[in-house]
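S.K.: Could you work out the structure for the sequence below:
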Amino acid sequence: MAEFLQAKDNRKIIHVDIDAFYAQVEMRDDPRLKKLPLAIGRDPDKHLGHGVVATANYVARKAGVHSAMGSIEAKRACPNLVFVAPDFDKYRAISAQIHAIFHEFTEMIEPVALDEAYLDVSSNKMSAPTLAAKLRKRIWEETHLTCSVGVSYNKVLAKLGSEHHKPNGVTVIPHNLAQDFVWELPIKDFRGVGAKTLEKFEKLGIKDGRDLYAMSQDDLRVYFGSFGDVLYWQARATHFGPVKDRSIRQSVGKENTFEFALHDRQVVEAAFKELASKVVANMEKRKLLGRTLTVKIRDDDFHTSTKGITQSVPFELDPAFMVRQAMLIFDEAYPDDMAIRLLGLTFSNIEEQKYQAVSLFEQ
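M.R.: Predicted coordinates:
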């Protein structure tokens, strides 16, 4: 039965996990932190011993520091640990950038956290490994952040894959290798196996996926209740849970990265016109409106500037208006010499079309 179910699952699922997201962002923004053990959280020396580690970089993790650990305990494990207070507004903004990249590859996206999501790319004609490579390249170009990616035919295997080679790794688990992969997996690495479950497995002498596979479904139910069914199918590399889009899309935008820098204002305006027409067509197709329009410009020195305008009611879907707004911002930022490598236009504060939008210039 399990083999039949497995053979019928021909989806292409990608799981993306940004490596030590909060810590990596802070190291990117302050390179002096890269070689230091870093924790994101409140410093216990400055907050009367209070605080919890939100995440830690890999230097700190080697010293025994991990997320959800109390700050005092983390300091004991790593006395030279450096604490940086979290900046969740910044993290949310970067997460939105990353999710906008996801939408370049598929509309079937299930966010798990700011730094993690499942993508169903089954409808994309390119192979899943090729898409994963392009996705990682886009995230690096856009944010200068690395990610770990798992590629397979279901969500569980994709998640196990992204955890298999961390950080900055890719693991592809095709049908013909899936069962061997699961058999060799230590029991502690199975999804949902925590400390108490692991203790039970140790008493039962279950050490890896092959041992788990040998257990009957009835025995697993006896020892683990309904979770036994989950374990039974995990051991058979089978899971049919769909990638679920949990909310209305948060932004609709389009960017263009240029192989050669743009030096002419008329060429920049033409590029904005092309972007505006694509964004408006996308919004109209999905019957969406936006209350915030953001313009993004990156120059040859990798300096990125973004500026948005927000109004209380949605904007009219007018490409000409978008280009006018974009050029006003562009002329303010680059009055003289220019060497432009990326341009972008994005609508956010998205809502479904329910009434007629108005233009900013009509207010």
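S.K.: going forward, measure contacts between C-alpha atoms and count neighbours the same way
M.R.: OK.
S.K.: helices and strands around the lengthiest helix in the chain, which ones?
M.R.: In the chain, assigned by DSSP state H, the helix with the most residues is helix 265-286. With contacts defined as 3 or more CA pairs under 8 Å, 6 or more residues apart in numbering; DSSP states H and E, helix 265-286 has these neighbours: strand 251-262, helix 319-333, strand 340-352.
S.K.: Mean neighbour count for those - can I get that in TSV?
M.R.: Output for those, formatted as TSV (neighbours: other CA atoms under 10 Å):
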stretch	mean neighbour count
strand 251-262	17
helix 319-333	17
strand 340-352	21
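S.K.: any chance of these in JSON lines, plus distance to Gln234?
M.R.: Shown next, in JSON lines, are those (distance: least, CA to CA, whole Å):
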{"stretch": "strand 251-262", "distance to Gln234": "35"}
{"stretch": "helix 319-333", "distance to Gln234": "49"}
{"stretch": "strand 340-352", "distance to Gln234": "38"}
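S.K.: Tell me which of these sits nearest to Thr304.
M.R.: strand 340-352 (8.7 Å; CA to CA).
S.K.: can you list contacts of the closest one?
M.R.: Outside strand 340-352, the residues that touch it by CA atoms under 8 Å, 6 or more residues apart in numbering are 248-263, 271-272, 275-276, 279, 287-300, 326.
S.K.: To check against the first, give me the structure of this:
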Amino acid sequence: MKRSIIHVDMDAFFAAIEEKDNPSLKGKPVIVGGTEERGVVCTCSYEARKFGVHSAMPTYIAKQKCPFGIFVPVRYERYKEISSQIFEILFSITDLVEPLSIDEAYLDISNIEDESLMIAKKIKKKVKEETGLTISVGISYNKFLAKLASDWNKPDGIKIIEENEVPEILLPLPIRKIYGIGEKSTKKLNGIGIYTVNDLMKIPTDLFESYFGKYGHEIYNRIRGIDNREVKISRKVKSIGRETTLKRDINDIDKLQKYVERFSKNIAYSLEKRNLAAKTLTIKTRTSDFISHTKSKTMNEYFYKVEDIIIVGGQVLKEIDLNLDIRLIGISVSNLKEKSLEQISMF
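M.R.: Next up is the predicted model:
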């Protein structure tokens, strides 16, 4: 089966959320990070990048490069909230999702019948509709090329790298674009006249280990379009959950139950894919005063069927105080173990 991998990467994620929450910042050089002199830039808007500001840059240097920049502190909880919405969209496409960070992930869509470009456009559309933010998407037959493609037309980009385009499409690229070649290696290679992938292709095989150590073989293959890494979903899973920020605050238990049912279907699918069962179910809410609350229930027996998750979720939901309107709801299952025998429904 031909592999089809998608890499998604939010555009200037933290800065974009600050602009979303404060529209007066739109189009301005927004710099998110430590606001004190000893602070560090986490990310910045594309307007700030034009001045040479970038992530991991000390704040005092960013202020020198962009004296009219608008410096805002990090609000990590807010970014995590939006990230959860985005990953809910990704998991609605496929369960084969490998998160790389709060705003970046791989998806393996090899088993999905829909065309990869249509899936990518669907992701972009849903992210825009549900969060107001843009996301760049790369599509190819392996992880390296998919990640490379997502950076091709940023921001709000989409790019496919087909197998018949490789290695020609890579040859003009600067070597710093190749995953695994860091700043030190780039300077070292530039010092001997190697600036592009085309230059790098001319290096004998045995010299790759001299320059890149144990990663030499991987880099040799990468620039030739070879990358056999799988999308990893086998990391130790402690919990599986879904959550969403509601478009309008509500305290109607029947409406909230609909979200429980929707999330239960996704969670049941994830449990089935991983051959897991759960014993504890937790519902998380965030009220209109932005305070988060959780309520859990641990069962005597393990469960994984969608109807069982819905029933337990309904029981927990009834115990939640709805005096304040709810702005976020989430459901997760934990206390997981591998299914050894087929279990019947608890109810």
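S.K.: TM-score for these two?
M.R.: In this superposition the chains share a TM-score of 0.79, using TM-score structural alignment, normalised by the length of the second structure; 323 aligned residues with a CA RMSD of 3.6 Å.
S.K.: out of everything not next to it in sequence, what's closest to the most centrally placed residue in the second structure?
M.R.: In the second structure, the centroid-proximal residue (CA atoms, centre = their mean) is Glu104; its distance is 3.2 Å. Nearest residue to Glu104 of the second structure in three dimensions, chain neighbours excluded: Asp9, at 4.5 Å (CA to CA, 6 or more residues apart in numbering).
S.K.: Can you find the partner of that neighbour in the first structure?
M.R.: By TM-score structural alignment, Asp9 of the second structure lines up with Asp17 in the first structure.
S.K.: rewinding a little: residue contacts, the residue nearest to Glu104 of the second structure?
M.R.: Asp9 of the second structure makes contact with 103-105, 135-137, 150, according to CA under 8 Å, 6+ apart.
S.K.: Just put those residues in JSON lines and tack on secondary structure.
M.R.: Shown next, in JSON lines, are these (DSSP: H, G, I helix; E, B strand; the rest coil):
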{"residue": "Asp103", "secondary structure": "coil"}
{"residue": "Glu104", "secondary structure": "strand"}
{"residue": "Ala105", "secondary structure": "strand"}
{"residue": "Ile135", "secondary structure": "strand"}
{"residue": "Ser136", "secondary structure": "strand"}
{"residue": "Val137", "secondary structure": "strand"}
{"residue": "Ser150", "secondary structure": "helix"}
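S.K.: Can you tell me which of these comes closest to Gly27 of the second structure?
M.R.: Ile135 (17.2 Å).
S.K.: Which residue of the first structure sits opposite the closest one in the alignment?
M.R.: So Ile135 of the second structure corresponds to Cys147, using TM-score structural alignment.
S.K.: quick one, helices of the stretch 51-200 of the first structure?
M.R.: For the stretch 51-200 of the first structure, the helices defined by DSSP state H, counting those that start in this stretch cover 58-62, 71-77, 88-102, 128-143, 155-164, 175-184, 195-204.
S.K.: which residues in the second structure does the third one align to?
M.R.: It refers to helix 88-102 of the first structure. Helix 88-102 of the first structure maps onto residues 76-90 of the second structure, going by TM-score structural alignment.
S.K.: how much does that stretch stray from the first structure?
M.R.: With mean CA distance after the TM-score superposition for the first structure, stretch 76-90 of the second structure departs from the first structure by a mean of 1.7 Å once superposed.
S.K.: ok so, going back, confirm the residue nearest to Glu104 of the second structure sits in a strand?
M.R.: Yes - applying three-state DSSP, one finds Asp9 of the second structure inside a strand.
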